[in-house]
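**Student:** here are the coordinates; sequence isn't available:
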């Protein structure tokens, strides 16, 4: 019985992610909400709570965007109930997913390391000849 519940929570999470993405894009009209994307939704086995991970494409607007989504949580939960037709809609908990920003920072560090390594190689080759 436990594995079936787990699969159901995963199905609900996937459907919630799709529906929330559409609802946020079309129906949340808050000037503090930046350009966001839902990276993941995790629903507890009892379907009481959902962690919604949000990527904010303008890093300086991340805190304001999460606040805007938290303000809209009740409305979004009501609309999810209408769209998904499930008896109990999980309580929404929005979290900032900084993985894109971390990835960009890591790429920049790698690029700097590679370019400085290239300068070291060029300097080293000139000395040997």
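**Tutor:** Happy to help now that I have it. In this text, all values refer to a predicted model and were calculated from it rather than measured experimentally.
**Student:** all contacts plus neighbour counts: C-alpha atoms, from now on.
**Tutor:** OK.
**Student:** Quick check: buried residues in the helix or strand where residue 16 lies?
**Tutor:** For residue 16, the element it lies in under DSSP states H and E is helix 2-27. By 16 or more other Cα atoms under 10 Å, the buried positions in helix 2-27 come out as 6, 8-10, 12-17, 19-21, 23-24.
**Student:** Which of these sits closest to residue 53?
**Tutor:** Nearest to residue 53 among the buried residues of helix 2-27: residue 17, at 9.5 Å, using Cα to Cα.
**Student:** got another, please set it beside the one above:
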């Protein structure tokens, strides 16, 4: 199972901070294994963001299942419709499949922020 270094975790946190400042949305990343169906688990993680869930974007990477999900709240979905999220997920999947876990996640956060800014 791929792992990220402390430095890579810092890169992900920095990308999240930049994305949040640029878009006004909340970004969250979860790397791990699903305890139930992957989409359902990602939606539960998203709901656990509480009051922020409506304006949140969750990127969930199922390390064991080698898959990912992007979940958006009601407000976030206005700036990031499903089609745009699918395009970003496809590009992320290419990087993840090549073994670049941190790079794939950073790319995804940055690309989602860029898509949200373009729509605004």
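**Tutor:** Noted; the coordinates are in hand. As the structure is a computational prediction, the values presented were derived from the model and not from experiment.
**Student:** So after superposing, what's the score?
**Tutor:** The TM-score (TM-score structural alignment, normalised by the length of the second structure) is 0.30; 55 aligned residues with a Cα RMSD of 3.9 Å.
**Student:** and the helix holding residue 16 of the first structure, what other elements does it pack with?
**Tutor:** Where contact means 3 or more Cα pairs under 8 Å, 6 or more residues apart in numbering; DSSP states H and E, helix 2-27 of the first structure is packed against strand 36-43, helix 62-84.
**Student:** looking at those, which is buried most?
**Tutor:** Burial of those is given as mean neighbour count (mean count of other Cα atoms under 10 Å); strand 36-43 ranks first at a mean of 19.
**Student:** Residues in contact with that one: which ones?
**Tutor:** Strand 36-43 of the first structure is contacted from outside by 9-10, 12-14, 16-17, 21, 49-57, 65, 90, 97, using Cα atoms under 8 Å, 6 or more residues apart in numbering.
**Student:** 10 Å - rerun?
**Tutor:** Strand 36-43 of the first structure has contacts (Cα atoms under 10 Å, 6 or more residues apart in numbering) with 6, 8-18, 20-21, 24-25, 49-58, 61-62, 65-66, 90-97, 99-100.
**Student:** swap in stretch 117-124 of the first structure?
**Tutor:** Contact with stretch 117-124 of the first structure is made by 111, 112, 113, 114, 115, 116, 125, as judged by Cα under 10 Å, 6+ apart.
**Student:** Just these: which are in helices?
**Tutor:** 111, 112, 113, 114, 115, 116, 125 (DSSP state H).
**Student:** what's the burial count for the fourth one?
**Tutor:** Residue 114 of the first structure is flanked by 12 other residues according to other Cα atoms under 10 Å.
**Student:** for it, what are its contacts?
**Tutor:** Contacts of residue 114 of the first structure (Cα under 10 Å, 6+ apart): 108, 120.
**Student:** I'd like the distance between it and residue 103 of the first structure.
**Tutor:** From residue 114 of the first structure across to residue 103 of the first structure, the span is 16 Å (Cα to Cα, to the nearest Å).
**Student:** for the last one, same thing?
**Tutor:** The gap separating residue 125 of the first structure from residue 103 of the first structure is 33 Å, by Cα to Cα.
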